[in-house]
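this one's sequence-less:
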């Protein structure tokens, strides 16, 4: 699933509903708030709240928007790798904030999740029993970003933290 593609599909459905129901301002409100969410990190529950607060909404579009919001609110849903999903869930439970989710650079086609912490790679590997398929990655180039974390060799997805500079 791709956040922006799924969001844009919902926006198109809302545009149709706006044309068909020009006197229902709710659809314009939903479209406006959906357009503001250009990243899964911006999902904050506002769409579901609007839907719950307005009983007159078409139940089909309301259900789709709520499902969209619930799906993308959980960052682990954006990753295919089961081991990296477990790592993300582990870090989220520890209340570590996420800096970025998406394609980390132009040539990368897989999703990477960046956490605002220094990851202890050896402790995490042992604690979560990460397989050989999950490799350690370190980038020490200050121009492209100092990072350390894990990459899944099959999916090329990554979970990164900050690199500790000694």
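Received it, and whenever you're ready, just let me know what you need. In this text, all values refer to a predicted model and were calculated from it rather than measured experimentally.

going forward, measure contacts between C-alpha atoms and count neighbours the same way
OK.

name the helices or strands packed onto the top strand by length along the chain?
Longest strand of the chain, by residue count under DSSP state E: strand 111-118. Secondary-structure packing of strand 111-118 (3 or more CA pairs under 8 Å, 6 or more residues apart in numbering; DSSP states H and E): strand 98-103, strand 158-162.

For the shortest one, which outside residues touch it?
So that's strand 158-162. Around strand 158-162, the neighbours that count as contacts under CA atoms under 8 Å, 6 or more residues apart in numbering are 84, 87-88, 110-119, 146-152.

Any of those residues buried? List them.
84, 87-88, 110-115, 117, 119, 146-152 (16 or more other CA atoms under 10 Å).

tell me what the helix of greatest length in the chain is packed against?
Across the chain, the longest stretch assigned as helix under DSSP state H is helix 3-20. Helix 3-20 makes packing contacts with helix 25-36, helix 59-73 when contacts are defined by 3+ CA pairs under 8 Å, 6+ apart.

The structure to be compared is supplied as follows:
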């Protein structure tokens, strides 16, 4: 039977233990699942990439403090070759100023020696009030701007 947070969809191992610790807001248990030389790669925002579990502590400490009711939900996961675990997940909660925050995306974890060694991180804010797909394509292609070709 699926749990409401979806953590049971994850394979046994450090990724599942990390998400379980996140739900319990147990920062030390979370960090125990990361290798000291952990590498976080954020392809859509390269300047946000970092190395080291100390930054994981800093990030999650700020998240837990700034979004006290934050919940994390695992929607799906898959296990790949070479110790890869793909996780579709999201988070939601309320900031201290009362505004709602929601993120969704995918993280591709690399596991080495029963620890999370790296992740390719694709979590982004959910934008509910943005333009439709046509406007999004237009923004990417520049169509409709002066000098654009059909």
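Looks like it came in fine. None of the values given here were measured: they were computed from a predicted structure.

TM-score them against each other, please.
Remark: TM-score between the superposed chains equals 0.29 [TM-score structural alignment, normalised by the length of structure 2]; 76 aligned residues with a CA RMSD of 5.0 Å.

on that earlier part again, of all the residues in the longest helix of structure 1, which ones are buried?
Buried-residue list, helix 3-20 of structure 1, by 16+ other CA under 10 Å: 3, 7, 10, 11, 14, 17, 18.

Rebuild those as a markdown table, extending it with distance to residue 34 of structure 1.
A markdown table is the format used below for those (distance: CA to CA, whole Å):
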| residue | distance to residue 34 of structure 1 |
| --- | --- |
| 3 | 11 |
| 7 | 7 |
| 10 | 8 |
| 11 | 7 |
| 14 | 10 |
| 17 | 14 |
| 18 | 14 |
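
Nearest to residue 65 of structure 1 among those residues?
Of all these, residue 10 has the smallest distance to residue 65 of structure 1: 7.2 Å, by CA to CA.

Next SSE downstream of the longest strand belonging to structure 2?
Identified as the longest strand of structure 2 according to DSSP E is strand 100-112. The helix or strand immediately downstream of strand 100-112 of structure 2 is strand 115-125, counting by DSSP states H and E.

what does that next one contact?
Residues from elsewhere that reach strand 115-125 of structure 2 (CA under 8 Å, 6+ apart): 14-15, 33-35, 37-44, 90, 101-111.

at 7 Å instead, please
By CA atoms under 7 Å, 6 or more residues apart in numbering, the surrounding residues in contact with strand 115-125 of structure 2 are 14-15, 33-35, 37-42, 102-111.

from these, which would you call buried?
Buried residues within the contacts of strand 115-125 of structure 2, counting neighbours by 16+ other CA under 10 Å: 14-15, 33-35, 38-42, 102-111.
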